[in-house]
Each structure stands twice: as structure tokens, then as C-alpha cells.
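Participant: Show me how the following folds:
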Amino acid sequence: MILPIVAYGDPVLRRKCEAIGPEYPELATLIENMWETMYQANGVGLAAPQVGRPIRLFLVDTSPFAEDEDFSPEEQEKLRAFKRVFINAQMQEETGKKWAFNEGCLSIPDIREDVTRQDTITLRYQDAEFKEHTETFDGLLARVIQHEYDHIEGILFTDHISSLKKRLLKGKLTNISKGKVQIDYKMRFPAVKRGR
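Facilitator: You can find the predicted model right below:
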């Protein structure tokens, strides 16, 4: 089932999310619905708060980046094969050189900005079967994971841009929260009254 994606301005996007256990109600269905929602919106990652759930869960599938000629054949292969569920993730370390990349977000449609992040991360997390992993990721994989990890910490990519750029985007962001944006996927807008 395709779920509505929560738009910028909804308080759920600013909450530090709660850890969950295997007993979380209908978790397998939620994960399945999140994959379906993400693919329908042409995303490469989706975090639970983006569908209104303040829990430490996000998904990543970087295969759409595999066609990008800017990446080496090895990197393309790595991106093509990467599809993962992250539960209760905890950042252990962010290292390496900082690099900028143009990011966007399904909760903030029609806005893309260069965001600088470190190129290597180590993350402790559980998979969909609640098996523990500690893994190091680099390059674009690290970037996508950092973006989704930020969501479960209540951080948006626009928090990483300069205050001048934020001021310039203020009107656009307000319009997004009011539903004044052209999108081709289901969204829930915080400043739109329901029941009309």
C-alpha cells in the first residue's frame, strides 16, 4: 500500500525517533509499504518519520544511481546491488574528506541544494530480522545513509545549508507545508486543513 509522504513543516520530521523491537505492530507490512511508497515516488531512501512514524527505521536502495556515468564501474556495481533495511541505527563514526553533493528529499519536493558531508561512516544497526551489524560505508552509499539517518534524528538536509540559502528558500518551504507544490506522489501537508 502506498502511504502519503509527510511534507516539510510536520512536527514528526523534527522528532528524535524511538528504538523499536521485533514486537512492533505489523512491522513487516510497514516495511513493505515503505518500499512501495519509495519506489512510487522515485526515491532512493525513505525514513519512517516521512510516513508519519517516529521510529528508528529507514530503507535505502541506491540502484537508480548505478546508471550515473560519473561513477566508476565498480562504484556503479556497488550502487546497483545495494538494497537494505536499517532498524535502530546508531552512528558510530563519520570520517574522511568532506564533499558536496546535490541532495533532495521526498518530504521537501522541488528543492535541491548542495550538502557537504564526510565520505565515510560506520553505523551500528539491525536488519529486518533484528540481526545486529556494524558496517562501514563510503562514497554515495554513505551519503544516502547519512541523509536517511538524519531523518531518524529529526534533522533535514536543509539544516545543513547556509542561513542565507535558508532565508532564500523560506517562501518555497512555506508553500510546501501548505501543499502549494506540484508532485506526482501522495503527500500529507501539515498546513492544509483536512476534511474539506
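Participant: From here on, just use CA atoms for contacts and neighbour counts.
Facilitator: Noted.
Participant: And the helices in this structure?
Facilitator: Using DSSP state H, the helices of the chain run over 27-40, 73-80, 139-152, 163-177.
Participant: Pretty sure residue 152 sits against residue 46.
Facilitator: No - counting by Cα atoms under 8 Å, residue 152 stays clear of residue 46, with 10.3 Å between them.
Participant: Now show me the structure for the sequence below, then we'll compare the two:
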Amino acid sequence: MSVLTILEVPDPGLRAVARPVAEVDDAVRSIVADMFDTMYDARGIGLAATQVAIEQRIVVIDLQEPESDAEEAKPVRTPLVFINPELVSVSEETSTYNEGCLSIPDQYAEVERPARCRVKWLDGEGVSHEEDFDGLLATCIQHEIDHLNGVLFIDHISRLKRDMVLKKLAKARKAA
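Facilitator: I've put the predicted structure just below:
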């Protein structure tokens, strides 16, 4: 297992459309393990394979939510693997979340997405699932599926806000 390099804007690889995984085998499970190592190392909650230059439909998510509301509560790891994820349906109701992305480091913007979604996918053993999601998990899975389709969260905001995010990123890079 190893930490992979995360592509950052404006890398054209982030616009690649991932191809479906033909078979969930040891090679795919190895990619999944490396993706989790990479996501945890970068302190993220989701990662799509295209973000690490792997053009396969693989997503890992771990919201790492605390076990309780107590201030000192430690985050609990609950790793989720989505292979060939598909949005089956989305709600008309929307929610807005201040999204960030490991490929656009330390930049955030309010993004409106469907509040709930139904997703179909294979797990790390190749077992098929279909389930409804809401809250942060619904936002996160939609964000990561977007990555597999070559779409970034900044594509969901106005041109003015997108330009501001990219300008702040350029300024931060220059200062580093």
C-alpha cells in the first residue's frame, strides 16, 4: 500500500472520463487500498480514481464522523468502496454544502446538489448494492461520481465564484 500523487487543477487528467471496472480482482483491491492511504494522508473524506490518474470508476469515501457530539470525540473510520457507481435517481429537493476538494487544495465554495440520491455500485468484493443516501454522504458520493465524469465542484458554481476560487488557489501556490 502506498500514497499516490493527487492531481491538482489545472491538470487535464482531472477532466478524464473514467471507464468501468471490468472485474473486481486483487489489482482493483490494491488500487482501493492505495486510494484509502492517499485519502487519509491528505485528510480528505472522499477520493475518485481519476484524481490519482487512474481512469477507472472507483471511489473511496470515509466521512470519519465522530462517535458522539462530545467535543473530545474521536472520528471513527467507516471506509466505503464504490466500484462502478451510478446515480439511479436524485431528489428534487436540494441542499447546499460548502464543498472542498483534494484536487483544489484549501479552497471551498457553496455548491447546491440534490439532497438525496439513490446509488447502485459494486463493493470491494464485487457484490452489487443499491441504496439511498442523504446528508453529507449524498453530497460526497455525487461529488466523487462527478470526478469520474470529468466534472469538478467548481463547475457547479458561477463563473465569478469559480474565477475567485482559482485566483485564491494561484495566490496560495505563489505564496508557498
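Participant: Rebuild the helices of the first structure as CSV, extending it with mean neighbour count and distance to residue 102 of the first structure.
Facilitator: Output for the helices of the first structure, formatted as CSV (neighbours: other Cα atoms under 10 Å; distance: least, Cα to Cα, whole Å):
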stretch, mean neighbour count, distance to residue 102 of the first structure
helix 27-40, 17, 19
helix 73-80, 16, 17
helix 139-152, 22, 11
helix 163-177, 14, 14
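Participant: out of those helices, which comes closest to residue 89 of the first structure?
Facilitator: helix 139-152 (7.4 Å; Cα to Cα).
Participant: What is the mean deviation of that closest one from its aligned residues in the second structure?
Facilitator: Comparing helix 139-152 of the first structure with its match in the second structure after superposition yields a mean distance of 0.8 Å (mean Cα distance after the TM-score superposition for the first structure).
Participant: Also stretch 118-125 of the first structure?
Facilitator: Superposed on the second structure, stretch 118-125 of the first structure shows a mean distance of 0.7 Å to its aligned residues (mean Cα distance after the TM-score superposition for the first structure).
Participant: Which residues are in contact with residue 143 of the second structure?
Facilitator: 152-153 (Cα atoms under 8 Å, 6 or more residues apart in numbering).
Participant: So what does it match up with in the first structure?
Facilitator: Under the alignment (TM-score structural alignment), residue 143 of the second structure pairs with residue 147 in the first structure.
Participant: same deal with residue 116 of the second structure?
Facilitator: Counting by TM-score structural alignment, the partner of residue 116 of the second structure is residue 120.
Participant: neighbours around its match, how many?
Facilitator: 21 (other Cα atoms under 10 Å).
Participant: Test my guess that it contacts residue 92.
Facilitator: No - using Cα under 8 Å, residue 120 of the first structure is not in contact with residue 92; the gap is 10.9 Å.
Participant: who's in contact with residue 46 of the second structure?
Facilitator: Listed by Cα under 8 Å, 6+ apart, the contact partners of residue 46 of the second structure are 39, 59-63, 140-141, 144.
Participant: And the residues you listed, which is closest to residue 81 of the second structure?
Facilitator: Using Cα to Cα, residue 60 comes nearest to residue 81 of the second structure of those, at 4.8 Å.
Participant: And the residue nearest the centre of the second structure?
Facilitator: For the second structure, the residue nearest the mean C-alpha position is residue 144 (3.3 Å; Cα atoms, centre = their mean).
Participant: Would you confirm that that one contacts residue 50?
Facilitator: No - Residue 144 of the second structure is beyond contact range of residue 50, at 9.5 Å (criterion: Cα under 8 Å).
Participant: residue contacts, residue 46 of the first structure?
Facilitator: Taking Cα under 8 Å, 6+ apart, we find residue 46 of the first structure in contact with 34-35, 38, 58-60, 148.
Participant: Correction: the previous question concerned residue 55 of the second structure.
Facilitator: By Cα under 8 Å, 6+ apart, the contact set of residue 55 of the second structure is 16-19, 49, 148.
Participant: mind redoing it with 7 Å?
Facilitator: Listed by Cα atoms under 7 Å, 6 or more residues apart in numbering, the contact partners of residue 55 of the second structure are 17-19, 49.
Participant: what's the closest of those residues to residue 26 of the second structure?
Facilitator: The closest of the contacts of residue 55 of the second structure, once distances to residue 26 of the second structure are taken by Cα to Cα, is residue 49, at 15.9 Å.
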